[in-house]
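Undergrad: Sequence first, predicted model second:
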Amino acid sequence: MQPNKTAGAAAMTTQPERRTVSVLKSGEFARKASVLSGCIALFIVFSALTSSFYQPANLLDILLQSSINAVIAVGMTLVIMTKGIDLSVGSIVGLSSMVAADMANSGVMAGIGAGLAVGVACGFVNGVLIAKLKLPDFIVTLGTLSIFRGAALIYTNGQPIYGLPEEFRDLFAGQFLGAPTPVLFAVGIAALAYVMVAYTGLGERIIASGGNEEAARLSGINVERVKIIVYTLSGLLSSIAGFILIARIGAAEPIGGQGFELQAIGSAVIGGASLFGGVGNPFGSLIGAITLGALQNGLTLMNVPSFWQYVASGCVVILAVLADQMTRPRR
């Protein structure tokens, strides 16, 4: 009787699960179009207000500044899609970049491998604590935010690391076929994440787990494993963002990445990720990061004080959350 009961439960939950998965695959075209149109409108407004904004050099600068946030935001989007949050990404950026910079003196590949390993390990720890021990994601990642930051400070006794190998800097902050590699990393990672979410079984499980966790369990999805995977991916992408950061500035600091978690969450939400779970678009997060970058850049060119820039960015994020709450599909 038990197999029949299980099969019956799976059958009962098949339709809701498919409806949840179709939320992303059908695209929510209007929401995606509004994200892109909002970004374009922002560019048009600032171009009209200051002639310096639309200059090619400044537009390239916006893309470069947004690339680090975009890489982190893609990982954050995957976490948010499972109805989670990761406040530790900025600290992972700092810790993994410190380890990578230190080990890179022994070889570029050794530095990259060590930094990636640190990012994966940090994300895995977050995932296990949240999924296996059933601890609240907010509390866990708030705690690991401090732990990972402390570890970065302890690693070099609070001292920065200078003298990164040129090969490392060329890889993560150079050019490839005339295009800046930070931008290529951001676009490539967003594309890979989009393909994973929209066209693979893992993507369907991520959407289903965030849309209706109990229904996902009844249909045979290992929700705990899905959560561990997305937090691990978030840690991995945070370490890559850390590589781009230190390659651009030429040094690694233990406080590197401070505050990046808020920018990543803002970019993911602006890009259409729902804090209610089950909805998200890695390309939307890329556009969200560019939107925030353009907003800060435009206000800077207009000589708006930095503290008002924080106010403006916060207002944009709140409006995005409000729009999400008003338009999110009823399940």
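TA: That came through fine. Numbers count the residues shown, from 1 in each chain.
Undergrad: only C-alpha atoms for contact and neighbour calcs from this point on.
TA: OK.
Undergrad: What ranges does the stretch 51-200 of the chain have for its helices?
TA: Applying DSSP state H, counting those that start in this stretch to the stretch 51-200 of the chain gives helices spanning 56-81, 89-104, 108-131, 137-155, 166-173, 181-199.
Undergrad: what distance separates the third one from the centre of its chain?
TA: Meaning helix 108-131. 15 Å (CA atoms, centre = their mean, to the nearest Å).
Undergrad: could the helices of the stretch 51-200 of the chain be laid out in CSV, adding distance to residue 249 and mean neighbour count?
TA: Shown next, in CSV, are those (distance: least, CA to CA, whole Å; neighbours: other CA atoms under 10 Å):
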stretch, distance to residue 249, mean neighbour count
helix 56-81, 12, 26
helix 89-104, 12, 31
helix 108-131, 17, 22
helix 137-155, 18, 18
helix 166-173, 9, 19
helix 181-199, 13, 19
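Undergrad: do you know which of these lies nearest residue 299?
TA: With CA to CA as the criterion, residue 299 lies closest to helix 56-81 of the helices of the stretch 51-200 of the chain, at 12.3 Å.
Undergrad: list the helices and strands that closest one packs on?
TA: Helix 56-81 sits against helix 181-199, helix 201-211, helix 223-249, helix 260-270, helix 282-301, with contacts defined as 3 or more CA pairs under 8 Å, 6 or more residues apart in numbering; DSSP states H and E.
Undergrad: and with 6 Å instead?
TA: Applying 3 or more CA pairs under 6 Å, 6 or more residues apart in numbering; DSSP states H and E, we find helix 56-81 packed against helix 181-199, helix 223-249, helix 260-270, helix 282-301.
Undergrad: next up, a second structure to put side by side with the first:
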Amino acid sequence: MSNMQVIAEAATITGLLAIVQTVVIICGGLDISVGSQVGVASVVSAMVFTTTGSNALVGMAAAIGVGLLIGVVNGLVIVYGRVNPTIATLAGLAAYKGLAQLLSDGRAQGYVLNNDVFIFLGRGKVAGLPVMVWILVVVALSVHLLLKYTDIGRNLYAIGGNDTAACLAGININKYLICVYVLIGIAAAGILLTARTGSGQPVSGSEGLELKAITAAALGGAALKGGKGGIGGTLLAVALLGCLENGLTVEGINSFWQNVAQGVLLVAAVVIQQRRNGERAVGLPH
């Protein structure tokens, strides 16, 4: 049971990002800058925490504010700059990573585990389960209900499935697209990474999160062209990736193989989607 808790806790940050990444993908978008966003917000939360005399709430608010701002920037660039989401967020991946390193001078910032709030978030337990796991459960349930039982959720699926039809139906596509990028920015606030590691991390702990989040969403059934996907499938995929990572670590296999495995799984998930939808490969005859 303790090993399962370790796997669950380690997968929490990936799980949160995978959930909101699923929402973005359902809406027809993609955000590959989430790892760098986490790094920026983690550094900001720790630096503000330190400069305000160990005020955890102000540090967290600053991290959420930065995440919100980044989400707005991404959304505006994509919607009004008419930049492809992959290109826009690829630029963000590099820019936000550089920003995190500039702010921190490339080093971990602050120390937060002398504060009860961060200790509770990073090390606390409720009913025998880590607080971080409970946060993941609450977020997953909330987003699931939003997608399945509200007009907002139905509109997100409609936009991803056919944006022209959604526009003709009177749905404000631009508003929804900006909002989903804001959502992923807030979720990538880096607070849990700071609480888990004890300091603001510009790169360590956040690098590669974008691949994990996208892989989990795709494995969970989210169609990368939009309009399909669900939170249940994404969580199962997060659990699979967590078990895979833990298994490779326990067996003493080089950690670089984890990246290889994630890449293979992502390609496999997309191939399966293509076959299931009856889509032919580019440049190949039926």
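TA: Sure, I can see it. In this text, all values refer to a predicted model and were calculated from it rather than measured experimentally.
Undergrad: For the two chains, what TM-score is obtained?
TA: TM-score for the superposed pair, counting by TM-score structural alignment, normalised by the length of the second structure: 0.91. Supporting figures: 273 aligned residues with a CA RMSD of 1.6 Å.
Undergrad: still on that earlier bit, now for the helices of the stretch 51-200 of the first structure, which one comes closest to residue 229 of the first structure?
TA: Nearest of the helices of the stretch 51-200 of the first structure to residue 229 of the first structure, taken as CA to CA: helix 108-131 at 7.3 Å.
Undergrad: That closest one to helix 137-155, inter-axis angle?
TA: 150 degrees (axes from the mean of the first three to the mean of the last three CA atoms, to 10 degrees).
Undergrad: which residue lines up with residue 153 of the second structure in the first structure?
TA: Mapped onto the first structure by TM-score structural alignment, residue 153 of the second structure lines up with residue 203.
Undergrad: one step back: redo the helices and strands packed on helix 56-81 of the first structure as CSV? Include distance to residue 20 of the first structure.
TA: Listed next are those as CSV, based on distance: least, CA to CA, whole Å:
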stretch, distance to residue 20 of the first structure
helix 181-199, 12
helix 223-249, 15
helix 260-270, 18
helix 282-301, 17
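Undergrad: Which of those sits closest to residue 29 of the first structure?
TA: helix 282-301 (11.6 Å).
Undergrad: From the contact counts, what lies against that closest one?
TA: Contacts defined by 3+ CA pairs under 6 Å, 6+ apart place helix 282-301 of the first structure against helix 56-81, helix 181-199, helix 260-270.
Undergrad: counterpart of the shortest one in the second structure, which residues?
TA: To tie it back to what came earlier, the one meant is helix 260-270 of the first structure. Using TM-score structural alignment, helix 260-270 of the first structure pairs with 209-219 in the second structure.
Undergrad: can you list contacts of the matching stretch?
TA: Outside stretch 209-219 of the second structure, the residues that touch it by CA atoms under 6 Å, 6 or more residues apart in numbering are 14, 17, 18, 22, 32, 34, 35, 234, 237, 238, 266, 269.
Undergrad: Recalculate using a threshold of 8 Å.
TA: 14-15, 17-19, 21-22, 31-35, 224, 229, 233-235, 237-238, 241, 262-263, 265-266, 269-270 (CA atoms under 8 Å, 6 or more residues apart in numbering).
Undergrad: same deal with stretch 119-136 of the first structure?
TA: 92-93, 96, 137, 140-141, 144, 148, 224-225, 227-239.
Undergrad: Tell me who's in contact with residue 100 of the second structure.
TA: Contacts of residue 100 of the second structure by CA under 8 Å, 6+ apart are 36, 39, 40, 43, 106, 202, 203.
Undergrad: Out of those, flag the one nearest to residue 119 of the second structure.
TA: Nearest to residue 119 of the second structure among the contacts of residue 100 of the second structure is residue 43, at 17.2 Å by CA to CA.
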